[in-house]
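Undergrad: need a 3D model of the following:
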Amino acid sequence: MKKQDVSRRSFLKFGVAGLVAVPVAGLGWTTTAAAADRLDPESAEAQALQYTANSETEGQSCSTCLLYNDPTQEEWGPCAVFPGKVVSANGWCTAWVARG
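TA: Alright, predicted model coming up:
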C-alpha cells in the first residue's frame, strides 16, 4: 500500500511540474515564431478582424492595445489575437482593447 502512495505522490509532483513547464516553454516558442512572420493584411484572419497596418483612429493602435504582448516593440510585435505573427505597432483591428 505504501508503494501506491509514493507513486501517486510522484505522479502529482511531475504533473504539477508539467503543467507549469508547458505554458512557460510555449511563451518562448511563440515569441520566437512570431518574430519571423509579419501578419499579411490581406490574409483571411486579418480581414476577419479588419486589421490594418496603419491605424486611422487617434489613440488606438496595436502598441496601445492590451492584446499587444510586448509594448516595448516599437515597430512590429506579437499579438495575442494573431499567434505566430507580428503586427505593426501602428496597426489596428476590431479586437483592440485599451491598455489599462
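
Undergrad: CA only for contacts and neighbour counts going forward, please
TA: Fine.

Undergrad: out of everything not next to it in sequence, what's closest to the spatially most central residue of the chain?
TA: With distances taken as Cα atoms, centre = their mean, the residue of the chain nearest its centroid is A80 (3.3 Å). Leaving aside its sequence neighbours, A80 sits nearest to L67 (Cα to Cα, 6 or more residues apart in numbering; 5.3 Å).

Undergrad: what's the neighbour count on that neighbour?
TA: If you count neighbours by other Cα atoms under 10 Å, L67 ends up with 19.

Undergrad: hmm, back to that, what sits against the residue nearest to the centre of the chain?
TA: Applying Cα atoms under 8 Å, 6 or more residues apart in numbering, one finds that A80 lies in contact with 67-69.

Undergrad: one more to line up against the first:
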Amino acid sequence: MSDKQMNKSRRDAVKLMIGGLATVPLLNLVGMAAAHAEDLPHVDPATDATAQALKYVNDAAQADRATNARPGLPPDQQRCAVCQFVLAETGAWRPCSLFPGKLVNENGWCTSWTMKAG
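TA: I've put the predicted structure just below:
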C-alpha cells in the first residue's frame, strides 16, 4: 500500500514540475507584450487616416459626442477607457484594436466607441 502512495506522489510532483515549466514561456510573452506596448506611437488625429475617418480625438471633451452618441453610456461618459476596443485596463495611453500598432489616450473618443462588456 505504501508503494502505491509513493507512485501517486511522484506523478503529482512530475505534473507540478511540467505545469510550472509550461507557464514560464507564457509569463515571458505577457511581460514582453506589456513592455512592447509602452514603445508604441500615439495616434495622431491630424495625420492618421483611420483616426480622421473615425473622428478620433485625444480629449473626448473636444468631440461632438452628443451628435454621434452610441448606446451604453451617456455621451459625456463615453471615452476610450471604457470602450471594448481598448486592449488594456490601465495607463494613460493604451493599445486599441482599431489602431493596430498605436496607442490611444484613455480620455480619447471616436465614432466607433462601444461600451465594454461586463
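
Undergrad: ok, back up a step: and of the contacts of A80 of the first structure, the nearest to L39 of the first structure?
TA: Y68 (13.2 Å; Cα to Cα).

Undergrad: where do the helices sit along the first structure?
TA: Assigned by DSSP state H, the helices in the first structure fall at 2-36, 44-48.

Undergrad: what range in the second structure does the shortest one sit on?
TA: What that stands for is helix 44-48 of the first structure. Using TM-score structural alignment, helix 44-48 of the first structure corresponds to residues 49-53 of the second structure.

Undergrad: buried set for that stretch?
TA: Within stretch 49-53 of the second structure, the residues that count as buried by 16 or more other Cα atoms under 10 Å are A51.

Undergrad: now do stretch 77-85 of the second structure
TA: Neighbour-count burial for stretch 77-85 of the second structure [16+ other Cα under 10 Å]: 78-85.

Undergrad: likewise for stretch 28-44 of the second structure?
TA: Neighbour-count burial for stretch 28-44 of the second structure, counted by 16+ other Cα under 10 Å, picks out 37, 40, 42-44.

Undergrad: and it, how far from the chain's centre?
TA: 10 Å (Cα atoms, centre = their mean, to the nearest Å).

Undergrad: circling back to that earlier point, relative to A89 of the first structure, which of the helices of the first structure is closest?
TA: helix 2-36 (13.1 Å).

Undergrad: that closest one packs against which elements?
TA: Counting contacts by 3 or more Cα pairs under 8 Å, 6 or more residues apart in numbering; DSSP states H and E, helix 2-36 of the first structure packs against strand 76-78, strand 86-88.

Undergrad: I'd like these laid out as TSV, including mean neighbour count and distance to A25 of the first structure.
TA: As requested, those are exported to TSV (neighbours: other Cα atoms under 10 Å; distance: least, Cα to Cα, whole Å):
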stretch	mean neighbour count	distance to A25 of the first structure
strand 76-78	26	16
strand 86-88	25	19
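
Undergrad: from T32 of the first structure, how far out is the residue nearest to the centre of the first structure?
TA: Distance of A80 of the first structure to T32 of the first structure, computed by Cα to Cα, to the nearest Å: 14 Å.

Undergrad: over to D5 of the first structure?
TA: D5 of the first structure is 41 Å from T32 of the first structure, where distance means Cα to Cα.

Undergrad: tell me where the second structure has strands.
TA: For the second structure, the strands defined by DSSP state E cover 93-96, 99-105.
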